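# any chance you can model this:
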Amino acid sequence: MTASYPKHSDKSAIRDAATVIVLRDRMTEPRVLMGQRGAKAAFMPNKFVFPGGAVDAGDAAIPLARPMPEGCTARLRDDSETDIAHALAAAAIRELWEETGQVLGQPGDWSDPPPADWDSFAATGHLPDASALQFVFRAITPPGRPRRFDARFFLVDATALASDPDDFSPACDELSHLQWVPLATARHNYDLPFITEVVLAEIEARAHDPAPPASVPFFRNDDESNLFKRLYGARLPD
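Below is the predicted model:
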């Protein structure tokens, strides 16, 4: 898959999305959490992917026990028309829970009743916690695909999970064959989307470095030429 930046006329077809790369045993034998999309899925059928999905309208109002680090939110603001860091963080945590049953949160009670799509997460006794999320990659789905996303990829260490990393029982059925895939062989042994291969190479190169990246790769396309750039973090106004 070649990432792209849309023409102005089809921008409305692109949805903001969050994808989560959970990295386990990073200092010894790094593994990442992946699952397989269904054969009848409209987007990337049969492919092995990271958990993730589109931002929902209500994600911006979800309370976070702690936000993402400021450096990550600054890079999320770079080359973006609006600041949706909070919504992206909430979407990442929600999608991780829905698709894998893994909880990224800390114990706490919700001050208000949670929205319906957060009921089961709240029932675990946790508030979503975005402090361990690191923004590491951004890519836009090329034109001509049945669905298009402006996807931000977030890396999180498995030690930040509040759940058993081997228990996928609460997961929905959107991803099958959930498993911890060895990072060293993932690009060779699984049927992956092209952009997933690119992201895996980026993660493999920095697997032993727990610090957030100083800059984030961004793949975009204007239908005439491919463009790769790096996001360093927009400066806040004085």
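# going by C-alpha atoms from here, please, whenever you check contacts or count neighbours.
OK.
# so which strand or helix has the spatially closest residue to Trp110 that is not a sequence neighbour?
Using Cα to Cα, 6 or more residues apart in numbering and skipping residues adjacent in sequence, the residue nearest Trp110 is Leu127, 6.8 Å away. When elements are assigned from DSSP states H and E, Leu127 belongs to strand 126-128.
# can you tell me which helices and strands that strand packs against?
strand 105-107 (3 or more Cα pairs under 8 Å, 6 or more residues apart in numbering; DSSP states H and E).
# what residues sit buried inside the strand it packs on?
By 16 or more other Cα atoms under 10 Å, the buried positions in strand 105-107 come out as 105-106.
# need the next SSE after that strand, C-terminal direction.
Counting by DSSP H and E, the next helix or strand C-terminal to strand 105-107 is helix 119-122.
# one more, please, to line up against the first structure:
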Amino acid sequence: MSGADIPIRDAATTIVLRRGATGTRVLMGMRGEQAVFMPSKYVFPGGAVDAADALAPLSRPLAQLHIDRLTAEPRHGAASPHAIAAAALRELAEETGQLIGQADGPVSDWPGYAETRLSPDASALTYIFRAITPPGRPRRFDAHFFAVDAAALSSDPDDFSRACDELSHLHWVPLPEVRALNLPFITEVVLAELAELAGSVTYDTPLPVPDTVPFFDNRGHAPRFSQII
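I've put the predicted structure just below:
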């Protein structure tokens, strides 16, 4: 299969920021050296949207502004904003063991949520970035990046015992030090957006919603950069 023929799948990523008086840290993990996609790279937790994510119960939905931005431009996949938000929360739980949930909604059967009797909560997610993998890669994704403050976690932020083995070296990295890691190019770009977003407010105030969502569009023959309003 040529690079142009590789299907583009919807994917979701959750970027957890742990903010405090001494600065901001971000949760990162390293992909295995045998991984087909981005081996040995440090990444945010995330992955492809599964068909079952469309039916995943959520205690609270994604905010309407983020739903509107997710549907502002066409996508190759058929995943709904609900499914994309659910995938972001599911992948976070699977790859790190970290949960964002409420006790007053339908209980999920996802690992971590099932044991704690929590319902995943998408209302804390902020949509901040979209990027489509360029042609020529072994896998291609229409990736949607969400930021969330660690204060929204329902789990111990230092307990990764429930994490699967897809990511290793899970730890909170000071934001100014992240770029010293072995990172994919798009992760570096997203980190620049994160630094600006987190730096625009004090640590004891909520993360702001960006005015626009940057979009790296690699669907055509030439890359296109735009801003989703």
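# mind telling me the TM-score for this superposition?
Put the two chains on top of each other and the TM-score (TM-score structural alignment, normalised by the length of structure 2) is 0.90; 219 aligned residues with a Cα RMSD of 1.8 Å.
# before we move on, back to that, enumerate every residue touching the counterpart of the residue nearest to Trp110 of structure 1 in structure 2.
Matched by TM-score structural alignment, Leu127 of structure 1 corresponds to Ser119 in structure 2. Residues near Ser119 of structure 2 by Cα atoms under 8 Å, 6 or more residues apart in numbering: 57-59, 101-108, 113.
# kindly report the same for Leu178 of structure 1.
Each residue near Leu178 of structure 1 by Cα under 8 Å, 6+ apart is listed here: 33-36, 100, 168.
# 10 Å - rerun?
Counting by Cα atoms under 10 Å, 6 or more residues apart in numbering, Leu178 of structure 1 touches 33-36, 48-51, 99-100, 166-168, 171.
# wait, is it part of a strand?
Yes - assigned with DSSP: H, G, I helix; E, B strand; the rest coil, Leu178 of structure 1 falls within a strand.
# which position in structure 2 aligns with it?
Structural alignment (TM-score structural alignment) places Leu178 of structure 1 against Leu170 in structure 2.
# so that match versus Gly47 of structure 2, what's the distance?
Separation of Leu170 of structure 2 from Gly47 of structure 2 (Cα to Cα, to the nearest Å): 16 Å.
# could you do Glu95 of structure 2 as well?
Glu95 of structure 2 is 9 Å from Gly47 of structure 2, where distance means Cα to Cα.
# one more: Ser40 of structure 2?
Ser40 of structure 2 sits 16 Å away from Gly47 of structure 2 when distances are taken as Cα to Cα.
# so the two - more neighbours on which side?
A count of neighbours by other Cα atoms under 10 Å puts Gly47 above the other of Ser40 of structure 2 and Gly47, at 21 against 18.
# which residues does that one contact?
So Gly47 of structure 2 contacts 9-14, 87-88, 90-92, 95, 141, 143-144 (Cα under 10 Å, 6+ apart).
# returning to what we had before: any quick ChimeraX command for the buried ones out of the contacts of Ser119 of structure 2?
To isolate the buried ones among the contacts of Ser119 of structure 2 in ChimeraX, judged by 16+ other Cα under 10 Å, type:
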select :57,58,59,101,102,105,107,108,113
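# can you pull the contacts of the counterpart of Glu70 of structure 1 in structure 2?
Using TM-score structural alignment to pair residues, one finds that Glu70 of structure 1 aligns to Gln64 in structure 2. When the contact criterion is Cα under 10 Å, 6+ apart, the partners of Gln64 of structure 2 are 70, 81, 123.
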